[in-house]
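Student: no sequence for this one, just the structure:
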């Protein structure tokens, strides 16, 4: 089973839920940190890294000796990654989405593809019972194309019977890349107007993908009940509420796992997984 833990906005506690869920389960599992622009799950889990590989994205290279400057490559590119001006062809690798369209439409076969380094994928194990596997992606400085790095990280998910994905915040392409093809999406929010606004956007994205979902309310006790009302109206289960609590905040500030600083939460997170498993099984039986 693959569980993606997401949020409509940053700072809601998504990584807190992902890391503590991982640490509470004595299962054959893997945690993947797909927040590749700013991965931080390692701060709470201190993994032992044993592997590292480059992530490359193909970008066009033009052979001017074959080019007839017909501009078909420029016309097909919706991101302005290739431009033809007079007898000059200029490529902008940072804008390229690596779709390969320019190589297909070039009548003279003047365009080939070369690799551009955009990030790395690191793998290792966690110092937890059962030594769960850990993987994370990290974009290179100045790069903007997160989905190729996320897809490379997700190639690891077939190695274990359970994969937990710490997705990026928001609802854009990197989030879709982290949720697509998963069995369940756990949406972490906070009971505030901003939390509700971004939760509604995240729910719409999950609906488009047709994936069952549930909600975790973090910092419960602040704000209002609008998130609960929304969840009830949308028939989305609230699977866990984590209170706004000084001891929880203290553990987080020290980089400690909640299930270790406050051991009673280990059973609570186990219950969260049991609820998710039941929902996924019901969907499979339908």
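Tutor: Great, that's in hand. Just so it is clear, the structure is predicted and the values come from calculations on it, not from any experiment.
Student: C-alpha from now on. contacts and neighbour counts both.
Tutor: OK.
Student: quick one: the helices in the stretch 101-250 of the chain?
Tutor: Ranges of helices in the stretch 101-250 of the chain, per DSSP state H, counting those that start in this stretch, are 101-105, 146-154, 173-179, 193-209, 226-234, 246-253.
Student: As a markdown table, these with mean neighbour count would be great.
Tutor: A markdown table is the format used below for the helices of the stretch 101-250 of the chain (neighbours: other Cα atoms under 10 Å):
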| stretch | mean neighbour count |
| --- | --- |
| helix 101-105 | 18 |
| helix 146-154 | 22 |
| helix 173-179 | 22 |
| helix 193-209 | 17 |
| helix 226-234 | 14 |
| helix 246-253 | 14 |
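Student: And here is the other one:
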């Protein structure tokens, strides 16, 4: 499983992930968009045919008020403050619940059972030789990790490309977890370098092999290049700042289809990463 990530938004993760998937027509590739708050990788494949979709739910506590003694054991146990016990009732805050089930075990009166709450939907589509999997978080939901896990489970094994959420918080960590290799996309600017350093630290702590692709090369400065050299982090590819690529991308196009000279380069990038893994 290959994940494509970055420390900040707007660096070109989806540009790289979609074109990388399209550069391997002779292989069955699964492109999984784990940016469930704003998934867009599937929009670059208008010929897709949806073959499966499912609602994703998470467990939440349900309190039997008649059996509840208001002892407060459940709220004391919950580290996320998803329950508040008052003399007249028990308040539940579903958005804070992490679904661990601890309150069910902690309740001495057996007054708590598990219900469920819908957090979003996941989709599986086919576009030529590529499979597309993505999730759409329900409006108002704060936690993305259960849906990200569901997207990865639907994607399964094989040649999977994970399009990760931006940043380095919990959604990104959940998306890259279990990756054989992570391709970090950055840009040669002070902002790009700052967030790249954070992303590298996260991957080092998770012990995930990684390399870097510099997008929009030719702008900014050389600080990113010096950092990679000092840290001995492989620079695997550069994509130049190109108005033509930007125009193709803004139309929802795959740029290697209009600039075929890049198809071989991205295919070679995949081979190079496979060799680094092995």
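Tutor: Ah, there it is. Worth saying up front: this structure is predicted, and the values here are computed from it rather than measured.
Student: between the helices of the stretch 101-250 of structure 1, which gets nearest to residue 8 of structure 1?
Tutor: Each of the helices of the stretch 101-250 of structure 1 has some distance to residue 8 of structure 1 by Cα to Cα; the shortest is helix 193-209, at 4.4 Å.
Student: That closest one vs structure 2, mean deviation?
Tutor: After superposition onto structure 2, helix 193-209 of structure 1 sits on average 0.8 Å from its aligned residues (mean Cα distance after the TM-score superposition for structure 1).
Student: Report the angle between that helix and helix 226-234.
Tutor: 30 degrees (axes from the mean of the first three to the mean of the last three Cα atoms, to 10 degrees).
Student: Could you pull up the contacting residues of the closest residue to residue 234 of structure 2 other than its chain neighbours?
Tutor: Nearest non-adjacent residue to residue 234 of structure 2, counting by Cα to Cα, 6 or more residues apart in numbering: residue 211, 5.1 Å away. By Cα atoms under 8 Å, 6 or more residues apart in numbering, the residues touching residue 211 of structure 2 are 182-184, 233-236.
Student: and of those, the nearest to residue 165 of structure 2?
Tutor: Distances from residue 165 of structure 2 to these, taken by Cα to Cα, are shortest for residue 184, at 11.9 Å.
Student: I'd say that closest one and residue 6 touch.
Tutor: Yes: under the criterion of Cα atoms under 8 Å, residue 184 of structure 2 makes contact with residue 6 at 5.1 Å.
Student: What number of neighbouring residues does residue 256 of structure 1 come out with?
Tutor: By other Cα atoms under 10 Å, 19 other residues sit near residue 256 of structure 1.
Student: from memory it sits against residue 44, does it?
Tutor: Yes: applying Cα under 8 Å, one finds residue 256 of structure 1 in contact with residue 44, separated by 5.9 Å.
Student: Mind putting the contacts of residue 211 of structure 2 into a markdown table with distance to residue 171 of structure 2 and neighbour count?
Tutor: Below are the contacts of residue 211 of structure 2 laid out as a markdown table (distance: Cα to Cα, whole Å; neighbours: other Cα atoms under 10 Å):
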| residue | distance to residue 171 of structure 2 | neighbour count |
| --- | --- | --- |
| 182 | 15 | 26 |
| 183 | 16 | 22 |
| 184 | 15 | 24 |
| 233 | 24 | 15 |
| 234 | 25 | 12 |
| 235 | 25 | 16 |
| 236 | 25 | 16 |
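Student: Which of the residues you listed fall within strands?
Tutor: In this view, the contacts of residue 211 of structure 2 that belong to strands under DSSP state E are 182-184, 235-236.
Student: ok, which pair from these is furthest apart?
Tutor: 182 and 235 (12.5 Å).
Student: can you put the helices of the stretch 101-250 of structure 1 in JSON lines and add distance to residue 267 of structure 1?
Tutor: Shown next, in JSON lines, are these (distance: least, Cα to Cα, whole Å):
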{"stretch": "helix 101-105", "distance to residue 267 of structure 1": "51"}
{"stretch": "helix 146-154", "distance to residue 267 of structure 1": "28"}
{"stretch": "helix 173-179", "distance to residue 267 of structure 1": "26"}
{"stretch": "helix 193-209", "distance to residue 267 of structure 1": "26"}
{"stretch": "helix 226-234", "distance to residue 267 of structure 1": "23"}
{"stretch": "helix 246-253", "distance to residue 267 of structure 1": "16"}
